[in-house]
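# coords below, sequence missing:
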């Protein structure tokens, strides 16, 4: 719409006509005349001043007004947002009056000698619904958690049925039950055995409580509890890879069923069996192998005479030949030398070499030889292991040969049973168990075994590749076999997954009465839970919050409290993760959050604390507090290190046993403990006979010593890492249970765990700690050991070796 000209008031007629004419002319051409604009502006300005001095009546001219109906709001598609908090209320109803009353009662009921410190009171009375307490060993984290449980029940009026105290292992659970029952009794609350077992649980026990409330799963048995649950054991042995006889029987049946059901799995196992029973290619850096293989190189010229001498001994004993093997002397070219074999085994595509005859004296020397026959055989074996590219089965005994032949002959119908040979194993393991343990570890890390293995990449000619291919094929069939049992069996990780990551769906089926025990969760040793446990706790709390706020359950309180110390992560190589402790605020979000640090150790004297802390220096952790002992003025001597001998142990033991001290003996690794077992058994039997009602001596694996303490601690042996594996590093890189950018995360976790385990063992001691180390064997000389840090900090240890 064109704009109408508004007449200028009071202008001379001539000037107005001229001005209007110029305006119309310029409008027609879209022009602009600067000089006319300036003159017009000046005239208007001057005239305006005159009008102001002598105002004349104004003529109002109406203009057309257009109203536009437009929606200026954002036209993006609407998106529904979800509340990401586990806990809505930010604070518990803790008043100053309530605090004053509780502290006065604690003084009266616990006595002056057992009062919490100021920093412990701060943790106990944390007013937020989400709170975590982190403290070094001996700072009373578990005590703080238990006192908070008393406060929540007796003063905040939270019913015991709406609380769960979680302990990581069965041993820790029953320790907490004993102490918590005693603590509640001080406040006049008598916990029955049934009540205490309902209140304090392991994560497995808490899961079972949920499962039993869902009819389709009510009778399901976790595989890890097969053979235990019928005896009332709902906890089993977390982080203990040993299987019961019942579990081994079920596992072997699953292995045989998978072999029969799947031809591809059967082919993988057959190839794996052939490779496993053959002589493995050994590392070229093994000093013993190098020495013997060089001897073999120098003696190989007389190999035909050697093989005939060995064959004669086997033949005269009636152990050779056998029908299944083509007993023809066959020459192989190896590095330009001729090596003779005793025959060929077509079924496995392997050459057979007979080793030193069983029953023959080791100093037997064949005619014309400069060394004994035993040494010649060792040299030949080392030469083949180092240089031969063919598949060769080296046979050391008739029983071994018969076992291989029988297994191979039955492979058409029966899966072969043999010991797996996979890098990183800390003990010989049957093939079925090894397949299970591999899959179980991956599952514990929160991943699918079959998919994770399928995503791995192996170096060409890596002997582990064939095993992992078999493991990937086995796992789905293993789970299917468990479900076909009566009653149904599922792995504990699969059950956790059902109510953890998938909890928002499946927990809907759980009655509120069964779920309400997870409204207020107090967790000890949070650094040692698995991904599945962490997600299960979160899922239960989220479902509880939904029912309280959406379904309108009145008067319910929710909270989460945890205690832990990431310096004491003891099961990282078995799938535990400290991320729920380190990132507690992220994983357990609430409108209110509190972090409390405890730095004073009430168990150990300062020298022991200093020794233990020197081992974990440099390992990242939440707490940066310098460890301090509350035991002022006492003996502050550090840990003393000796050679592991019976004489040394007995001398030190007698000294402390005679003084009436209680003693804890910790085994650092199975090999060193086997060396120590004879004299350890002597002192254990002595204690049994002399102190039947009040034992002074306890023996434990160091890995399961958390929560224990004693006046004097003996650590027998070193904490030794398993050999590094390319596969495990890839698996842990995908799992990201620990925030490590290193390309070998399993190696880093394992190395740090050695130092942590030594730290845990040492801090069990109140007064004295002795670390007895055996002489290094060839097998462990190249492996990571915790003792390498003994000399790292000046004065941290007294080394008497």
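Noted; the coordinates are in hand. This structure is a prediction, so every number in the text was calculated from the model and none was measured.

# switch to C-alpha atoms for all contacts and neighbour counts from now on
OK.

# now residue 557: how far from residue 189?
Residue 557 sits 21 Å away from residue 189, going by C-alpha to C-alpha, to the nearest Å.

# of those two, who's got more company?
residue 557 (20 against 14; other C-alpha atoms under 10 Å).

# isn't the more buried one right up against residue 158?
Yes - judged on C-alpha atoms under 8 Å, residue 557 makes contact with residue 158 at a distance of 7.2 Å.

# now the spatially most central residue of the chain: how far from residue 732?
For the chain, the residue nearest the mean C-alpha position is residue 576 (2.0 Å; C-alpha atoms, centre = their mean). Going from residue 576 to residue 732 by C-alpha to C-alpha gives 11 Å.

# find the nearest non-adjacent residue to the residue nearest to the centre of the chain, please.
Residue nearest to residue 576 in three dimensions, not counting chain neighbours: residue 530, with 4.4 Å by C-alpha to C-alpha, 6 or more residues apart in numbering.

# next: residue 477.
Per C-alpha to C-alpha, 6+ apart, closest to residue 477 is residue 258, 5.9 Å.

# residue 126 now?
residue 594 (6.6 Å).

# so the one you found: helix, strand or coil?
Counting by DSSP: H, G, I helix; E, B strand; the rest coil, the backbone at residue 594 sits in strand.

# hang on, isn't it packed against residue 124?
No - the criterion here is C-alpha under 8 Å, and residue 594 misses it with residue 124 at 11.0 Å.

# who's more crowded, these two?
Taking neighbours as other C-alpha under 10 Å, residue 594 and residue 124 compare with residue 124 leading, 25 against 17.

# contact partners for that one?
144-145, 147-148 (C-alpha atoms under 8 Å, 6 or more residues apart in numbering).

# and for residue 91?
Each residue near residue 91 by C-alpha under 8 Å, 6+ apart is listed here: 127-129, 591-592.

# dump the residue contacts of the closest residue to it other than its chain neighbours.
Closest residue in space to residue 91, ignoring its immediate chain neighbours: residue 128 at 4.3 Å, by C-alpha to C-alpha, 6+ apart. Going by C-alpha under 8 Å, 6+ apart, residue 128 touches 90-92, 592-594.

# pull the residues that contact the strand or helix carrying residue 498.
In this structure, residue 498 sits in helix 492-499 according to DSSP states H and E. Residues from elsewhere that reach helix 492-499, judged by C-alpha under 8 Å, 6+ apart: 204, 207, 222-224, 443-444, 503, 506-507, 532-533, 536, 539-540.

# out of those residues, which are inside strands?
residue 222 (DSSP state E).

# which one of the contacts of helix 492-499 sits closest to residue 267?
When those are ranked by distance to residue 267 (C-alpha to C-alpha), residue 443 comes first, at 24.8 Å.

# dropping in the other structure now:
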């Protein structure tokens, strides 16, 4: 059947598709025209039809191609528009950088000129290394410098200042170099003045002091600029000198001792608060009872087992013993004590009767007088085989093990005076008793314990009352009352200090006024006060606290927000931060410092660009000292890629010698080194150790102290105090160990966001790392020789984390002689 073509008109369709009659008529008519030669109709019709069909097809194809191209072009335009115009709403990003995006204008020619000047003006031993030049020439807004022990960072910092001032025209008034202690500040000032003078840029002492500061001396002028605080004094600086007008003395941020001037303010605040605040009085009573009560002894303690057998005999002589003890107190003028009823009540101990000396109604507790340690230990009662002191010791042990009455055992005449002052309501007296917060190594006067705990909390950037409100303790834990009392007292103390004339404020309070929680206060400061914070260079940055970090970040944000107007007409534009530190030397976590801010520098101080420098050369010690110290500390979390290399003149490789504790042998070794002409550091962990070693090194002490200060070669310090120092021979006395667990510090550590997530003992964990870092600091003080004298296992206790656990066996850099006899030891000068 023929294919139908619906697109053609009927007259142009093929003949086969026409009706039969029309087909016949068309053929006849067509034949006629053909014969007459008029036209060939059939051919014409079919040619026309064929032409139409081919034209129609070509037209469709051409139109299709043109339409497709136009359609694609329009489609592209629609797609491109949709790419640039998303359907969803997106907010702009936040620029949280502390600095503008800028670079120091350091050309290759300028660097070459500076290097030539340094080579010409400084001696060969002071020429910077490649890494030190990278630190000096850092052109980014922020720079972190990892500088291990003996890295020679001080000269590099001075050359950095020289670059900014002498070569780039920055004003000294736009920069601050921060050191942590008075001693390091003094040393840096001298070095700065010395080097700048070589470049024809002499600097006076006052100008240098204005640049090289502690954090404390930089915050004080900020607070004094506020109305009403022009003569403000820092609580930490209160002493006889400040009263005489010397109020610019820098305090040591790690100084914990309370002086007499400070104590007067604490006691006055306490007395006023105790008189007017009922809840505070209620809290002090259980604290006093707990603090003054005789500490319990377990009944299976060896002393208890030894003395329990003489309980009955001791009871028979107890009344006469009470008479003898009271006679001693009478003669010393220490008894009776006002506020204590001299009432001899009996106490049952294992069925036998013993006596107390008095009763304190205010505390609802009984009193027993002790044997003052200053009395003659050989005093005895007539006819008695034992001394009064020995009889008293038996009674004390039995009371510790078996007495469960509220009981105060007054140990000495001196402690009775403090208790007397407190009970008498003396306005200048404090509470009159010591208190030991769980986790602390020793007890301290209650108000000293308040200051220490509040200082730790505030160093973490926390508010004391707020932090206390988030703590929790067991119902019968006396620390629960301690911290509630602290919260009340601390607010009262701040108010009391501000009421003085002139007003007084703690440094922590000053830093919090200008921290990230109160950025509006920074708006009150003039450009002149903020400008010295523009270019900050901070040493020992691993020991910075969260409180200081908050102040630094808030200050840098304020400087950036003020923009170019703050720097009009000045060479120093924008702002920068250069921090030098060593996370392996972070040893002040017990005061609230943390290496976190240095280890995570780029995160904590966001910048459009930063430079990181690793100063891996050690110009102090030989490789064995370096390797021994690093082996100890490498178990701690640390900045990756750290490995120090001994530099400078080669020294003989002598291992770090580890020995059992032997004070006499230590004294002989120390004397031999002193006679050889070596400088010596004698480092100890506890003040009691210093006293024990004294008799064995007294000859050296006497000889050295007779010399002029510049010629002395012996220093005795704690491990913590020795940072930054060095000596030919270093003697370490005692292990570095974490002895206690601190429930309250673990809680506030987590509040401050420190420690690993989910670690309930975040502070204790940090301290286990810190004891390793403390050993690292001690060992790396040594130039040539290091001796480490460690107590036996029994003295240290079982399961106590300690640095000596990391001493390597079979390594060339350690010579572990523990357990050997003196004649078996090698490597000694003796």
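Happy to help now that I have it. All of these numbers come straight from a predicted model, not from anything done at the bench.

# and the contacts of residue 91 of the first structure, which two are the farthest apart?
127 and 591 (11.6 Å).

# which of these two has more neighbours?
Per other C-alpha under 10 Å, whichever of residue 127 of the first structure and residue 591 has more neighbours is residue 127, with 18 against 14.

# pull the contacting residues for the residue mapped onto that one from the second structure.
Under the alignment (TM-score structural alignment), residue 127 of the first structure pairs with residue 139 in the second structure. Residue 139 of the second structure is in contact with 103-106, 611, counting by C-alpha under 8 Å, 6+ apart.

# what about 10 Å?
102-106, 576, 609-611 (C-alpha atoms under 10 Å, 6 or more residues apart in numbering).

# and what of residue 449 of the first structure?
Neighbouring residues of residue 449 of the first structure by C-alpha under 10 Å, 6+ apart: 438-443, 468, 471-476, 731.

# aligned against the second structure, show me the partner of it.
Checking TM-score structural alignment: residue 449 of the first structure goes with residue 464.

# return the mean post-superposition distance for the lengthiest strand in the second structure against the first structure.
The longest strand of the second structure (DSSP E) is strand 782-790. When the first structure is overlaid, strand 782-790 of the second structure sits 2.4 Å from its aligned residues on average, using mean C-alpha distance after the TM-score superposition for the first structure.

# ok now that strand, how far from the chain's centre?
27 Å (C-alpha atoms, centre = their mean, to the nearest Å).

# give me the next element, helix or strand, following it.
Next along from strand 782-790 of the second structure, by DSSP H and E: helix 793-796.

# next, the mean deviation of that following helix compared to the first structure.
Looks like 7.7 Å for helix 793-796 of the second structure (mean C-alpha distance after the TM-score superposition for the first structure).

# hmm, who's touching that helix?
Taking C-alpha under 10 Å, 6+ apart as the rule, helix 793-796 of the second structure contacts 734-735, 737, 739, 790, 799-800, 802.

# if we can go back for a sec, surely the residue nearest to the centre of the first structure and residue 443 touch.
No - using C-alpha atoms under 10 Å, residue 576 of the first structure is not in contact with residue 443, being 11.6 Å away.

# any idea how far the match of residue 449 of the first structure lies from residue 498 of the second structure?
From residue 464 of the second structure to residue 498 of the second structure the distance is 17 Å (C-alpha to C-alpha).

# mind listing what residue 279 of the first structure touches?
Residues near residue 279 of the first structure by C-alpha under 10 Å, 6+ apart: 352-353, 381-382, 384-386, 388, 390-395.

# what's the closest non-adjacent residue to the counterpart of residue 296 of the second structure in the first structure?
Matched to the first structure by TM-score structural alignment, residue 296 of the second structure sits across from residue 281. Leaving aside its sequence neighbours, residue 281 of the first structure sits nearest to residue 385 (C-alpha to C-alpha, 6+ apart; 5.0 Å).

# could I get the contacts of residue 139 of the second structure as JSON lines with distance to residue 429 of the second structure?
Listed next are the contacts of residue 139 of the second structure as JSON lines, based on distance: C-alpha to C-alpha, whole Å:
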{"residue": "102", "distance to residue 429 of the second structure": "58"}
{"residue": "103", "distance to residue 429 of the second structure": "59"}
{"residue": "104", "distance to residue 429 of the second structure": "58"}
{"residue": "105", "distance to residue 429 of the second structure": "62"}
{"residue": "106", "distance to residue 429 of the second structure": "62"}
{"residue": "576", "distance to residue 429 of the second structure": "49"}
{"residue": "609", "distance to residue 429 of the second structure": "56"}
{"residue": "610", "distance to residue 429 of the second structure": "54"}
{"residue": "611", "distance to residue 429 of the second structure": "55"}
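
# for residue 191 of the second structure, state which of those is nearest.
residue 576 (22.4 Å).

# so what corresponds to that closest one in the first structure?
So residue 576 of the second structure corresponds to residue 559, using TM-score structural alignment.

# so how far is residue 163 of the first structure from its match?
Taking C-alpha to C-alpha, one finds residue 559 of the first structure at 9 Å from residue 163 of the first structure.

# identify the contacts common to those two.
Contacts common to residue 559 of the first structure and residue 163, judged by C-alpha under 10 Å, 6+ apart, are 152, 518-522.

# in this structure residue 110 of the first structure contacts residue 102, no?
No - applying C-alpha under 10 Å as the test, residue 110 of the first structure and residue 102 come out as separate, 11.4 Å apart.

# quick revisit: from the contacts of residue 279 of the first structure, which land in strands?
352-353, 392-395.

# how about a markdown table for those, with neighbour count and distance to residue 790 of the first structure added?
Output for those, formatted as a markdown table (neighbours: other C-alpha atoms under 10 Å; distance: C-alpha to C-alpha, whole Å):
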| residue | neighbour count | distance to residue 790 of the first structure |
| --- | --- | --- |
| 352 | 26 | 48 |
| 353 | 25 | 46 |
| 392 | 24 | 44 |
| 393 | 27 | 44 |
| 394 | 23 | 42 |
| 395 | 20 | 43 |
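
# from the residues you listed, which two are the most distant?
Maximum distance among these (C-alpha to C-alpha): 9.5 Å, for 392 and 395.

# re the thing from before, pull out the buried members of the contacts of helix 492-499 of the first structure.
Buried members of these, scored by 16 or more other C-alpha atoms under 10 Å, are 204, 207, 222-224, 443-444, 503, 507, 532-533, 536, 539-540.
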